[in-house]
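Q: No letters, just coordinates:
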């Protein structure tokens, strides 16, 4: 995996007009096992009330990353793509938050469909992960993580069959100074 870069050069206006910073880390993930490990590492940063948006083409690794999140959060049930059921709730096996996994791919994009899922009700006590959520659920939380996964990373680690370029961006005050660059530790394959 390439050396991560962390930057905080973007700003945007939050829901209440306040300027919020963005912190981002860019990684090269060499394979599915390491994508899952990235999910486990990312889970350590998450708590109830966190919204995670996953963006990437079909087969990019969004569900694989979410499997790792589920493992890291220690939730019940196999994390699989909820494409045909739209949303799945995975209760915590311990004292952590449940994982609500949503796949918005089949939704028409209408706000009414997203509102029917009651994500605003689930969010305060859960970690909500939305595949294909960009442009659909940002208004649910001023603070959120946006994970973009791209195939064909330019910096291909030796022995990598299908690397991905992953950008994890923390939006809002919650993610300022969160140390997202630590996500890269132990995600690279052993030498």
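A: In hand now; what should we look at? Remember, it's a predicted structure, so these values are computed and weren't measured experimentally. Numbers count the residues shown, from 1 in each chain.
Q: rest of the way, CA atoms for contacts and neighbours
A: Noted.
Q: Buried ones in the top strand by length along the chain, by neighbour count?
A: As assigned by DSSP state E, the longest strand anywhere in the chain is strand 19-29. Judged by neighbour count (16 or more other C-alpha atoms under 10 Å), strand 19-29 contains these buried residues: 20-29.
Q: Go ahead and confirm residue 151 touches residue 164.
A: Yes - counting by C-alpha atoms under 8 Å, residue 164 is a contact partner of residue 151 at 4.7 Å.
Q: Between those two, tell me which one has more neighbours.
A: residue 164 (26 against 17; other C-alpha atoms under 10 Å).
Q: okay but that one is in contact with residue 149, surely?
A: Yes - here residue 164 reaches residue 149: they are 6.4 Å apart, a contact under C-alpha under 8 Å.
Q: just checking, residue 129 touches residue 54?
A: Yes - with contact defined as C-alpha under 8 Å, residue 129 and residue 54 form a contacting pair (7.2 Å).
Q: just to revisit the earlier point, so which elements touch the longest strand of the chain?
A: Applying 3 or more C-alpha pairs under 8 Å, 6 or more residues apart in numbering; DSSP states H and E, we find strand 19-29 packed against strand 5-13, strand 164-171.
Q: then this one, side by side with the first:
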């Protein structure tokens, strides 16, 4: 695994552990809490148990349950009940995962700086206290570093989610309605509240 992905993947893996602790140990969720099939109370076959586990593992936002997280985006901003056709959704998610992987691969092709010690020296960490001595290349480095991290993080989250969605629907593990978008429109991320909300 590429070094810049490793910490993000490690964090994502830890969220999976926290998800398991929440589901299995703290809230003790049952199959009925995660299944869209209201007639099934307990998974009886190994396949049903696997489906339950898979869907619970990816239900960070508890979509389509009474405890659904606030502000989960819909498939359409103008029609909240719209759900795309299964085949279209699988194709779109597979393509989305592939594009995100290519973007991450392109970002990883950048060569590391020849002298990272001088660029990231501890004396350069304070920014506002030394505004008079901050140079344009230092500002550019900070802006590009933050932007690179944001794009990398976005692509990893979106890529994993799209891959998992395509796999889940392709194998019949879940329904399209259970895989609403991971993010809202990027054009609405013009304030910190909208970015995190």
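A: Yep, it's here. These figures come from a predicted structure and were not determined experimentally.
Q: TM-score for these two?
A: TM-score for the superposed chains, counting by TM-score structural alignment, normalised by the length of the first structure: 0.26, backed by 81 aligned residues with a C-alpha RMSD of 5.2 Å.
Q: if we can go back for a sec, quick check: angle from the longest strand of the first structure to strand 5-13?
A: Per axes from the mean of the first three to the mean of the last three C-alpha atoms, to 10 degrees, the angle that strand 19-29 of the first structure makes with strand 5-13 is 150 degrees.
Q: what angle separates strand 19-29 of the first structure from strand 164-171?
A: Computed by the same axes, to 10 degrees, the angle between strand 19-29 of the first structure and strand 164-171 is 160 degrees.
Q: For whatever helix or strand comes next after strand 19-29 of the first structure, buried residues please.
A: Next helix or strand after strand 19-29 of the first structure toward the C-terminus (DSSP states H and E): helix 32-43. By neighbour count with 16+ other C-alpha under 10 Å, helix 32-43 of the first structure contains the buried residues 32-43.
Q: Can you tell me the element residue 100 of the second structure falls in?
A: helix 86-107.
Q: helices or strands up against that helix?
A: helix 136-170.
Q: Now do the helix or strand that comes right after the helix it packs on: which elements does it pack against?
A: Where DSSP H and E defines the elements, the next helix or strand beyond helix 136-170 of the second structure is helix 192-196. Under the contact criterion of 3+ C-alpha pairs under 8 Å, 6+ apart, helix 192-196 of the second structure touches no helix or strand at all.
Q: in helix 192-196 of the second structure, what counts as buried?
A: Buried-residue list, helix 192-196 of the second structure, by 16+ other C-alpha under 10 Å: empty.
Q: Hmm, residue 22 and residue 13 of the first structure touching each other?
A: No - Residue 13 of the first structure is not in contact with residue 22 according to C-alpha under 8 Å; the separation is 10.7 Å.
Q: hang on, the earlier thing: and of the helices and strands packed on strand 19-29 of the first structure, who's closest to residue 70 of the first structure?
A: strand 164-171 (17.4 Å; C-alpha to C-alpha).
Q: what's that closest one packed up against?
A: Under the contact criterion of 3+ C-alpha pairs under 8 Å, 6+ apart, strand 164-171 of the first structure touches strand 19-29, strand 144-151.
Q: got JSON lines for those, with distance to residue 6 of the first structure too?
A: Formatted as JSON lines, these follow (distance: least, C-alpha to C-alpha, whole Å):
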{"stretch": "strand 19-29", "distance to residue 6 of the first structure": "4"}
{"stretch": "strand 144-151", "distance to residue 6 of the first structure": "14"}
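Q: just so I know, which of these lies nearest residue 119 of the first structure?
A: So among those, strand 144-151 is nearest, using C-alpha to C-alpha, at 13.7 Å.
Q: Show me which positions of the closest one end up buried.
A: Buried, per 16+ other C-alpha under 10 Å, within strand 144-151 of the first structure: 144-151.
Q: So which of the residues you listed is the closest to residue 66 of the first structure?
A: So of the buried residues of strand 144-151 of the first structure, ranked by how close each gets to residue 66 of the first structure (C-alpha to C-alpha), first place is residue 147, at 10.9 Å.
Q: my read: residue 71 of the first structure touches residue 40, true?
A: Yes - between residue 71 of the first structure and residue 40 there is a contact under C-alpha under 8 Å: 6.2 Å.
Q: Pick the most deeply packed of the helices and strands packed on strand 19-29 of the first structure.
A: Most buried of those, by mean neighbour count (mean count of other C-alpha atoms under 10 Å): strand 164-171, with a mean of 23.
Q: That one vs strand 144-151, what angle?
A: Per the same axes, to 10 degrees, the angle that strand 164-171 of the first structure makes with strand 144-151 is 170 degrees.
Q: could you give the angle of strand 164-171 of the first structure to helix 32-43?
A: Using the same axes, to 10 degrees: strand 164-171 of the first structure against helix 32-43 is 10 degrees.
Q: Determine the number of other residues adjacent to residue 169 of the second structure.
A: Counted with other C-alpha under 10 Å, residue 169 of the second structure comes out at 19.
Q: Could you measure from it over to residue 5 of the second structure?
A: Computed as C-alpha to C-alpha, to the nearest Å, the residue 169 of the second structure to residue 5 of the second structure distance reads 26 Å.
Q: again with residue 154 of the second structure
A: 12 Å.
Q: now do residue 149 of the second structure
A: Relative to residue 5 of the second structure, and taking C-alpha to C-alpha, residue 149 of the second structure is found at 10 Å.
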